[in-house]
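Student: Have a look at this prediction, sequence included:
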Amino acid sequence: MAKAIPSRSENYSEWYNELVKRADLAENSAVRGCMVIKPYGFSIWEKMQRALDDMFKETGHSNAYFPLFIPKSYLSKEASHVEGFAKECAVVTHYRLKNAEDGSGVVVDPDAKLEEELIVRPTSETVIWSTYKNWIQSYRDLPLLINQWANVVRWEMRTRLFLRTAEFLWQEGHTAHATAQEAMDETRQMLDVYARFAEEWMAVPVIRGIKTPNERFAGADETFCIEAMMQDGKALQAGTSHFLGQNFAKAFDVTFLNKQNQLEHVWGTSWGVSTRLMGALIMAHSDDDGLVLPPKLAPIQVVIVPIFKNDEGLAQISEKVKPIIQELRKAGVSVKFDDSDANKPGWKFAEYELRGVPVRLAMGMRDLENNTVEVARRDLKTKETVSLDGIVAHIQNLLADIQQTIYQKALQFRQSNTFRVDTFDAFKEQIEKGGFISAHWDGTSETEEAIKEATKATIRCIPLEAEEEDGVCVYSGKPSKQRVIFARAY
């Protein structure tokens, strides 16, 4: 057996890095700052994609695809947008290579300089809004509800698998509307879609909120977000939805004839989640023995491990479980029957525990005689011997219970690690211990920056469901009407 994964309590960062690699999710690539998502990790991402894509289509959106390259001049059209992304852009300057004259390899052909440099997309607002100008003429063309599944590049010097890489996978929705209210309704609707996905599929409780101007997406009038707590008490932004106002419509002159036959600019939104969700999934639930995956996103929901001494025993067990496997698959449950003889059952148990398979069934000859099977659940690490009569219904109920139990555990963790703080001394003391801090803020960028400088904590969001409450700012002592959520974050 390989050595144990570092424990979360000893070194949370090392625990995460090792778990991603040991569970065969991803690895660093030969290209600095980029990652290879391995088949097991990609199968989790595919399940995420499928669920989200269904939700997008249920709300009327269609998928399209736009170019990877964006002319540099496009980024200059929206001032705050270019300022927000300029330092992260990868730039293509030439279109051809040639063999070096000294035979040392290939070099950039200096005669092949592009007339205009191309930016490898950090996000697609500019190229998409330049396209929408041709698609939208009248109110009859609205709303335009488009989503794109793509990769983007944001130059990163310090990278971490799934959480922060130079290239990552994501989806980005871009919609156009006839009125500000319709665009705002879309922004809020997609935030709710993300929150529902996080809670019902990922089993990760989230706080819905609005970002401060300092934390707002470059080019948006408002940014809404969902914030999740990881097991080390840090926050992870799990999704954002942006009300763009008319900023990009004006930058790219996207107008339409309204019902009164008057020309006006359309209203826009954009929204996205990325492979950072993989990092959230790992850090929210997993333990020192490996992944803990919610059944809805587990590539293998049930593994069956036969315990046998010879081919005859294996054949008898295989025959017994065959109809169970068929019934489970018919019910939409993904099952693996591991009858390989390359490794012993104990090794298999540890391997499937590491990979986060929610339910493990083990059947030996005695189980065969007694018409029973040993059922182990990954989340609670409990085992029970169950009759094979009604086993399919039992497993379905068990998977549903595991999904809910994982969510409740994460919710209780967040609740017990969220603290109301009223003085800056208490704030500084608590932020060192981790968790979310609910505190009053005077609403100024100066105070927000000062707190960040002093504690490395940022305002994660202004909660949408928070009630008004008179108080004084935890830092400046000025009046405040509402508490906001502070935390250190990924």
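Tutor: Perfect, thanks for sending it. Residues are numbered from 1 along each chain as shown.
Student: C-alpha only now, for contacts and for neighbours.
Tutor: Fine.
Student: Can you give me every residue that contacts the residue lying closest to residue 6 once chain neighbours are set aside?
Tutor: Residue nearest to residue 6 in three dimensions, not counting chain neighbours: residue 15, with 4.9 Å by CA to CA, 6 or more residues apart in numbering. For residue 15, the contact set (CA atoms under 8 Å, 6 or more residues apart in numbering) comprises 5, 6, 7, 8, 288.
Student: can you do 10 Å?
Tutor: Neighbouring residues of residue 15 by CA atoms under 10 Å, 6 or more residues apart in numbering: 4, 5, 6, 7, 8, 9, 283, 286, 287, 288, 290.
Student: do the same with residue 222
Tutor: 184, 187, 210-213, 215-216, 241-245, 269.
Student: mind redoing it with 8 Å?
Tutor: 210, 211, 213, 216, 242, 243, 244.
Student: Second structure for comparison follows:
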Amino acid sequence: MVTRKEDFSKWYLQTIQQADLMDYSPVRGCIIFKPNGYEIWEHIQEYFNKRLKEEGIRNAYFPMLIPESFFTREKDHIEGFSPELPWVTEAAGEVLEERLALRPTSETMIGDAFSNWINSYRDLPYEINQWANVFRWEKRTLPFLRTSEFLWQEGHTAHADEEDARHRTMRMLEIYAELLEELLAVPVFKGEKTPSERFAGAVQTFSVEAMMQDGKAVQAGTSHYMGTKFAEAFNIRYLNKDNEHVYAHTTSWGVSTRLIGSMIMTHSDDQGLVLPPAIAPQQVVFIPVGPKKKLDQVLEKVKDLDAQLKAAGVRTYIDDSDNSAGYKFNEWELRGAAIRIEVGPRDIENNQVIMKARDEDEKNAISMDGLAEQIHQALALMQNRLLEKARQRNQANMYTHIDTLDELIDHIENKKAANETPGWVLVGWDGSEESEAKIKELTGFTTRNLPFENYFAGENALVKKDKCLVSGKPAKETVWIARAY
């Protein structure tokens, strides 16, 4: 098995296949979610749906096919997505009068619906979410991270004024950060995207960005303030309290199955998949061990312990296959079971089990008494360890001392020579597309986001840059740059 150091991308592909999360589809750029892979997505849905309900946002569903005329109503939107759109041009043996796109996102379809549903200030805010598949015909694909078809949620809201719409935009960004850090144990960098990285048709785009073990970035989630641009394009107007017809302010926001790839690249190791307990399909796997003549007795005890954990809300699995114990240990390391519990005849005599957390090397003997409470504690400790380890790794790969393009190029070359990641670099930017493009052209680094003001205050505060990395002109912004998936 190739290691992360030898070839990170190959290691990643190996890891997800050996963990039985996915398979390749006959259609280029599309993947099949196997049960373990899809269950991870289900846990993300469970967490996010709970947060939506707390916010008073309900789920809906819209058709996958979108008329071409809908896209032409918002110029920036069609220009942004046109190269990636697959089209349906024929059905039932007849050429369609109007081409239909497989949705890349649903702003246009939902904007049209909002124009019919929203008539008065009493209808606002109107806030919905949809779980769906979307299509963007990618030339280069990587399972979970970038595929031609992927699963996501997309939230769409309409508001009476800018203040309320901006509040929703930022609130959802915060919820995304909490989802990533609390559920996936992936620390994130919050900020605003530069204009060139902005969602097509948005006034402003905000993102949560995550750093992978190889130092590359993943845009893990985005939230967009659309102003009245889509409202004007789709005639989303309402009668306000002054009896005037005015345009609503809209937002949209989304995360996708890219979260699964991000989580795997953040936590897994050379032995295989490592999953945070909060999201692991198998939080505890029981492995009965011992001589064959005593296995029935052991299995009976294991089933009793398993029932106790299930009753306490733990996701468990009993591996009573006839494979050797060593094979099972290795298999569940590959598959990312959070905790492995071995039980043998001697353990039963001693009223104990042997427990091993996936992210630690040592095994521990723990009492069968109060097992559920001990397991919950072990799962919580592992969840916290993974998040803290990722934070420390991020800190070690953040570079804030580089002020010129030559220094950046030297930094990249030195790290390459040492077979180390160049990580993320905080730089000054004069705000021009030319400078931004020059960085990408010469280094392959792209702008990730402009850190929010709170990152420049308090302990471990970032320091704002006063000169542009490229032009040497006064910096208008301080921005994170990195290579990205």
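Tutor: Sure, I can see it. As the structure is a prediction and not an experimental result, all values here were calculated from the model.
Student: whereabouts in the first structure does stretch 427-436 of the second structure align?
Tutor: On the first structure, the counterpart of stretch 427-436 of the second structure by TM-score structural alignment is residues 439-448.
Student: Then stretch 8-15 of the second structure?
Tutor: Aligning stretch 8-15 of the second structure against the first structure (TM-score structural alignment) gives residues 12-19.
Student: Over to stretch 170-184 of the second structure?
Tutor: By TM-score structural alignment, stretch 170-184 of the second structure lines up with residues 188-202 in the first structure.
Student: who touches the matching stretch?
Tutor: Contacts for stretch 188-202 of the first structure (CA under 8 Å, 6+ apart): 51-52, 55, 204-206, 208, 224-226, 238-241, 271, 281, 294, 296-297, 407.
Student: tally of neighbours for the counterpart of residue 142 of the second structure in the first structure?
Tutor: When the first structure is aligned by TM-score structural alignment, residue 142 of the second structure is paired with residue 160. When counting by other CA atoms under 10 Å, one arrives at 19 neighbours for residue 160 of the first structure.
Student: now residue 67 of the second structure
Tutor: 17.
Student: mind checking what it lines up with in the first structure?
Tutor: Counting by TM-score structural alignment, residue 67 of the second structure corresponds to residue 71 in the first structure.
Student: In this structure residue 469 of the first structure contacts residue 479, no?
Tutor: No: using CA atoms under 8 Å, residue 469 of the first structure makes no contact with residue 479, being 10.4 Å away.
Student: Who has more neighbours out of these two?
Tutor: Taking neighbours as other CA under 10 Å, residue 469 of the first structure and residue 479 compare with residue 479 leading, 15 against 11.
Student: Was I right to think the more buried one contacts residue 443?
Tutor: No: Residue 479 of the first structure is beyond contact range of residue 443, at 9.3 Å (criterion: CA under 8 Å).
Student: that older thread, got a winner among the contacts of residue 15 of the first structure for most neighbours?
Tutor: Highest neighbour count within the contacts of residue 15 of the first structure: residue 290, with 27 neighbours (other CA under 10 Å).
Student: and that residue, what pairs with it in the second structure?
Tutor: In the second structure, the residue matched to residue 290 of the first structure (TM-score structural alignment) is residue 272.
Student: ok, the residue lying closest to its match once chain neighbours are set aside - how many residues close by?
Tutor: Excluding the flanking residues, the one nearest residue 272 of the second structure by CA to CA, 6+ apart is residue 334, at 4.2 Å. Using other CA under 10 Å, residue 334 of the second structure is surrounded by 23 other residues.
Student: repeat for residue 445 of the first structure
Tutor: For residue 445 of the first structure, the count of nearby residues is 14 (other CA under 10 Å).
Student: from memory it sits against residue 214, does it?
Tutor: Yes: assessed by CA under 8 Å, residue 445 of the first structure is found in contact with residue 214 at 6.7 Å.
Student: I'd like to know how far the aligned partner of residue 123 of the second structure in the first structure sits from residue 131 of the first structure.
Tutor: Correspondence of residue 123 of the second structure to the first structure, assessed by TM-score structural alignment: residue 141. Separation of residue 141 of the first structure from residue 131 of the first structure (CA to CA, to the nearest Å) stands at 14 Å.
Student: With residue 363 of the first structure instead?
Tutor: 59 Å.
Student: Then residue 254 of the first structure?
Tutor: Distance, residue 254 of the first structure to residue 131 of the first structure, using CA to CA: 9 Å.
Student: So which of the contacts of residue 222 of the first structure are in strands?
Tutor: 210, 242, 243, 244 (DSSP state E).
Student: Contacts only, for the third one.
Tutor: Residues touching residue 243 of the first structure, when contacts are defined by CA under 8 Å, 6+ apart, comprise 183, 184, 187, 220, 221, 222, 223, 268, 269, 270.
Student: Name the nearest residue to the equivalent of it over in the second structure, sequence neighbours excluded.
Tutor: Matched to the second structure by TM-score structural alignment, residue 243 of the first structure sits across from residue 225. Computed as CA to CA, 6+ apart, the closest residue to residue 225 of the second structure that is not its neighbour in sequence is residue 251, at 4.8 Å.
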